[in-house]
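1. Provided below are the primary sequence and the corresponding predicted coordinates.
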Amino acid sequence: MVDKYRIGICIAAVTFLLFFTTPIVHDFRIGHFAYFLIFIQIIFFNDIIFYNSYKFLKKLFIIISVFAIVFWVLNAMGVPLIYYKCTPAFRTESVLDNYRIYGPVLSLYRGNMPIGGGIERICGVFAEPGHFGIYIGLMLAIEKFNFYEKRNLLLLITGFLTFSTAFYGIFCLGVLYKLLKYKRITTDIIRIVAVLFFTAITLLFFSDRFVETIYGRVVENKREEVSGVVDLLDNRVPDSHITKFESFIHSHDALVGLGYDNDEMVGTNWRGVVYRFGIIGTVIMLLLIFSIARKGSMKYGFLLAAIALLIVAHRAYLMFSPAIYMMLLTAVYVNRTKESFIIKIEGLDK
């Protein structure tokens, strides 16, 4: 299926592919190049294919979430569990980083302590709790944060137990979206606040471990004062990198960046995108995001764009492959399919 919307995304995606994955500007990245070629083809799939594929993906996430919560509760209760310990080479943050694989799910540890300290953070089958939290947040965005459905409540609790700053940010954007859409506090919002409140009260039994996990890991050994979102993100970046970035942005390299394989700048923060791919690369990335998010209602488009920008700011390296863009595109196509179903049903009722 070809229309102006899909053609616009295709043009943005091809531009992204040429700039980010080919040796025209930087190095040839064959993996990302192949992924984006597939993504460009998928753009033109029929909406119903996206809808059916999403239903399967959601069932998979529900199964993973159930297992993740069960093992999390057992660990929290101190039940001895059999696990396989794996120390991956790609965990460069610390030589102590290791995974405990329980079978259907895993957990990330630093030495003998859960990553971030305190209590264990749910990872599901992902490399980090933050990754799982981001994808759960995107899935809830596809659902338009409808918590009348019990499965979405399960995803909400799982996302909460990832203790992911990004998930909490996406959740807040979702609540803001519902407030702007309905212009009142709905029973749906009361429902999710109640669920999170009782979940938090339960976790307070862990006392200092809970506080350390949900808050202390963000500001520990960093700046003592956090006055806003910018400070919260900057707390995850060494001062030396911020100073280096300020020098870089005024140099002649700022236009196209210094290339992907550059370890001089942290890759999680938005500065990592600009440092590696310059102002031009950053603009191309934003164009791809907004070319996808512009379809449908303005409020929903702003929600998708805001979530994508939050991911750029918090886990920028996830935006170098097409997975996040695919989730954003799925959100548009799935909700467009749902709307067409509603229109057909209403037409039959008349």
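-> Nice, I can see it.
2. CA atoms for contacts and neighbours, from now on please.
-> Will do.
3. Work out for me the element the residue nearest the centre of the chain sits within.
-> The centroid of the chain falls nearest to Ile134 when counting by Cα atoms, centre = their mean (2.5 Å). Take DSSP states H and E as the rule and Ile134 turns out to sit in helix 129-142.
4. Quick one: list the elements packing against the very next helix or strand once past that helix.
-> Scanning forward in sequence from helix 129-142 by DSSP H and E, the next helix or strand is helix 150-161. Identification of packing neighbours for helix 150-161 by 3 or more Cα pairs under 8 Å, 6 or more residues apart in numbering; DSSP states H and E yields helix 47-76, helix 129-142, helix 165-182, helix 187-203.
5. put this beside the first:
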Amino acid sequence: MGSKRSISISITNITVLLYALYAIRWVWLAFNTVEYSSVFYYLNQMVGYMCIPFGILLLLKTMRAKKRNMFLIILPLTYWLYCFIHSYTDHSITYGVFTLLSISIFLLFDTNVKIRIFNCFYWIVQGTNIISLFLWFFYILNVNIGFKMVTFYSDGAATYGMYYIKWLIFAIYNQNMVNRLCGIFNEPGALGTLCALLLIARFRCSKLWEKILLIATGALTLSFAFYLLIFAFFALYLIRKNIKNVIWVVLLAVVFISVPRIDWGNEVLNTFAARFEITETGFAGDNRSTDQLDSLVKTLEADGKALFGYGEGYTSNTHSSSYKELIVQFGYVGFSVLVLEWLIAALMLGKKNIDAKIIIAFFFISLYQRPSTILSIYGYLILLGGIEWLNEQTEIEKACCN
């Protein structure tokens, strides 16, 4: 009996780690190609492939699945059906099956397993944040500890400052004399948005040093999304504490809006501040869409594609990251179905938890710039796993009070 128990615990622990690493991969890792590092690439591929067999073993161990969890499978199944039935490029029935299976297995896990995966994900991110901050300061202080400059992707438009230790890669994005922290991810915005969402999800139940670490890391990404999400969250936090704080929030909003008009005496700071200028089309820092994508949205109705779009994969050459991509691919009907399914599922899990509703709101705000989040395991973990974690914290607090 003792040996069987130890084996089952090992399967659970391995599955938790695999899914946490798999989700981190889908935040979009830097240099996750054979050209940059074959070891790093194949290791990440192996992590993804191992999720399914270990996940199935864990499900067989419990031999049960809640009806609520089975209902959640509708989310990845809907997108898979879209890809198969309505694709711009012909796909076989096996297209996307691996992603469908890995996400479905995650959704079928018991609540405690999802919470453990969310926790593991969180602490891996925080661990890499600590390393990233140390490397950032070494880089800025010109301390040579083995940095290498490599081309950003393949367009040569910018460079990465890269520090390499065995198979672990940390990046600093450098463009126009501005250094932006990327951590282990391919873009500073990916790390910034992730730090913001984790801070919001765990704010009430995290220690001060955890909050500082997330804020410091996110701040060094110089991510427009990070600053906007954090400002909105703290504004809401102040108002929740005391409605009279709305006066301070308005004053802070005025300062926030005035940032682009201030001469900071430094070209780098002025360039960064300019991203917060409000223009006719919104914030100047909102660069997730492109003229090509905007043009496609305008031609949807003229082409008779407004309802169901041009098909999955149609926006692959627009070089953008905007919710408009989903509209162009699946039309207003398809886009609405995808988003509403997520919203219903999230509210179903967090309907009795005000903190869960807050992370739901900010998660959906973040989709404005990063819609692919709802198409990968990362989105399922950060939102649904985060809600389950918040529900557990609430139950723990209630038990302590009784």
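-> Right, received. Where do you want to start? Bear in mind the structure is a predicted one, so any value in this text is a computation, not a measurement.
6. After superposition, what is the TM-score?
-> TM-score for the superposed chains, counting by TM-score structural alignment, normalised by the length of the first structure: 0.77, backed by 318 aligned residues with a Cα RMSD of 3.4 Å.
7. Go through the helices and strands packed on helix 150-161 of the first structure and pick out the most buried.
-> helix 129-142 (a mean of 24; mean count of other Cα atoms under 10 Å).
8. mean shift between it and the second structure?
-> Here the mean offset of helix 129-142 of the first structure against the second structure after fitting is 1.3 Å, by mean Cα distance after the TM-score superposition for the first structure.
9. Tell me what angle that helix forms with helix 150-161.
-> 150 degrees (axes from the mean of the first three to the mean of the last three Cα atoms, to 10 degrees).
10. What span of the second structure is helix 129-142 of the first structure aligned with?
-> Mapped onto the second structure using TM-score structural alignment, helix 129-142 of the first structure covers residues 188-201.
11. distance between that stretch and the chain's centre?
-> 7 Å (Cα atoms, centre = their mean, to the nearest Å).
12. ok, now how distant is the residue nearest to the centre of the first structure from Thr162 of the first structure?
-> 10 Å (Cα to Cα, to the nearest Å).
13. Same question for Val73 of the first structure.
-> 13 Å.
14. residue boundaries of the strands in the second structure?
-> Taking DSSP state E to define them, one finds strands in the second structure at 147-151, 159-165, 168-175, 178-183, 278-279, 282-283.
15. Asn52 of the first structure -> the second structure?
-> So Asn52 of the first structure corresponds to Arg116, using TM-score structural alignment.
16. Apart from its chain neighbours, what residue comes closest to its match?
-> Closest residue in space to Arg116 of the second structure, ignoring its immediate chain neighbours: Val16 at 6.6 Å, by Cα to Cα, 6 or more residues apart in numbering.
17. most tightly surrounded among the strands of the second structure?
-> Scoring those by mean count of other Cα under 10 Å, the most buried comes out as strand 178-183, with a mean of 25.
18. Mind giving me the packing neighbours of it?
-> Counting contacts by 3+ Cα pairs under 8 Å, 6+ apart, strand 178-183 of the second structure packs against helix 111-140, strand 168-175, helix 188-202, helix 208-220.
19. Nearest to Ala306 of the second structure, out of these?
-> Closest to Ala306 of the second structure of these is helix 188-202 (Cα to Cα; 29.9 Å).
20. sorry, back to before: please dump the helices and strands packed on strand 178-183 of the second structure into a markdown table; it should also carry distance to Ala284 of the second structure for every row.
-> Formatted as a markdown table, these follow (distance: least, Cα to Cα, whole Å):
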| stretch | distance to Ala284 of the second structure |
| --- | --- |
| helix 111-140 | 26 |
| strand 168-175 | 17 |
| helix 188-202 | 15 |
| helix 208-220 | 18 |
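21. can you tell me which residues contact the aligned residue in the first structure for Phe363 of the second structure?
-> Residue pairing (TM-score structural alignment): Phe363 of the second structure is matched to Ala308 of the first structure. Applying Cα atoms under 8 Å, 6 or more residues apart in numbering to Ala308 of the first structure gives the contacts Ile289, Ile324.
22. Residues contacting stretch 99-111 of the first structure, please?
-> With Cα under 8 Å, 6+ apart as the test, stretch 99-111 of the first structure has contacts from 64, 67-68, 71, 81-88, 94, 96-98, 114-115, 120-129.
23. Distance from the chain centre to that stretch, please.
-> 20 Å.
24. Then stretch 82-91 of the first structure?
-> 23 Å.
25. same question, stretch 338-346 of the first structure
-> Using Cα atoms, centre = their mean, the offset of stretch 338-346 of the first structure from its chain centre is 30 Å.
26. which residue numbers in the second structure go with that stretch?
-> Going by TM-score structural alignment, stretch 338-346 of the first structure lines up with residues 393-401 of the second structure.
27. quick one: that stretch to the first structure mean distance?
-> Mean deviation for stretch 393-401 of the second structure: 2.1 Å (mean Cα distance after the TM-score superposition for the first structure).
28. Of all the residues in that stretch, which ones are buried?
-> Buried residues in stretch 393-401 of the second structure, defined by neighbour count with 16 or more other Cα atoms under 10 Å: Thr394.
29. Leu154 of the first structure reaches Phe67, doesn't it?
-> No: look at Leu154 of the first structure against Phe67 with Cα atoms under 8 Å: they stay out of range, at 11.5 Å.
30. sorry, back to before: closest to Tyr333 of the first structure out of the helices and strands packed on helix 150-161 of the first structure?
-> Of those, nearest to Tyr333 of the first structure by Cα to Cα is helix 47-76, at 5.3 Å.
31. Which strands and helices lie in contact with that closest one?
-> Secondary-structure packing of helix 47-76 of the first structure (3+ Cα pairs under 8 Å, 6+ apart): helix 150-161, helix 323-349.
32. Report the angle between that helix and helix 323-349.
-> Angle between the axes of helix 47-76 of the first structure and helix 323-349 is 120 degrees (criterion: the same axes, to 10 degrees).
33. about what we covered before: can you redo the helices and strands packed on helix 150-161 of the first structure as a markdown table with distance to Phe245 of the first structure?
-> Converted to a markdown table, these look like this (distance: least, Cα to Cα, whole Å):
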| stretch | distance to Phe245 of the first structure |
| --- | --- |
| helix 47-76 | 38 |
| helix 129-142 | 25 |
| helix 165-182 | 23 |
| helix 187-203 | 38 |
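34. Identify whichever of these lies nearest to Leu303 of the first structure.
-> helix 165-182 (6.6 Å).
35. Could you give the separation of the closest one from the chain centroid?
-> In terms of Cα atoms, centre = their mean, the gap separating the centre of helix 165-182 of the first structure from the centre of its chain is 14 Å.
36. same deal with stretch 177-193 of the first structure?
-> 22 Å.
37. List the contacts of it.
-> By Cα under 8 Å, 6+ apart, stretch 177-193 of the first structure touches Phe145, Asn146, Phe147, Tyr148, Leu153, Val175, Lys299, Tyr300, Leu303.
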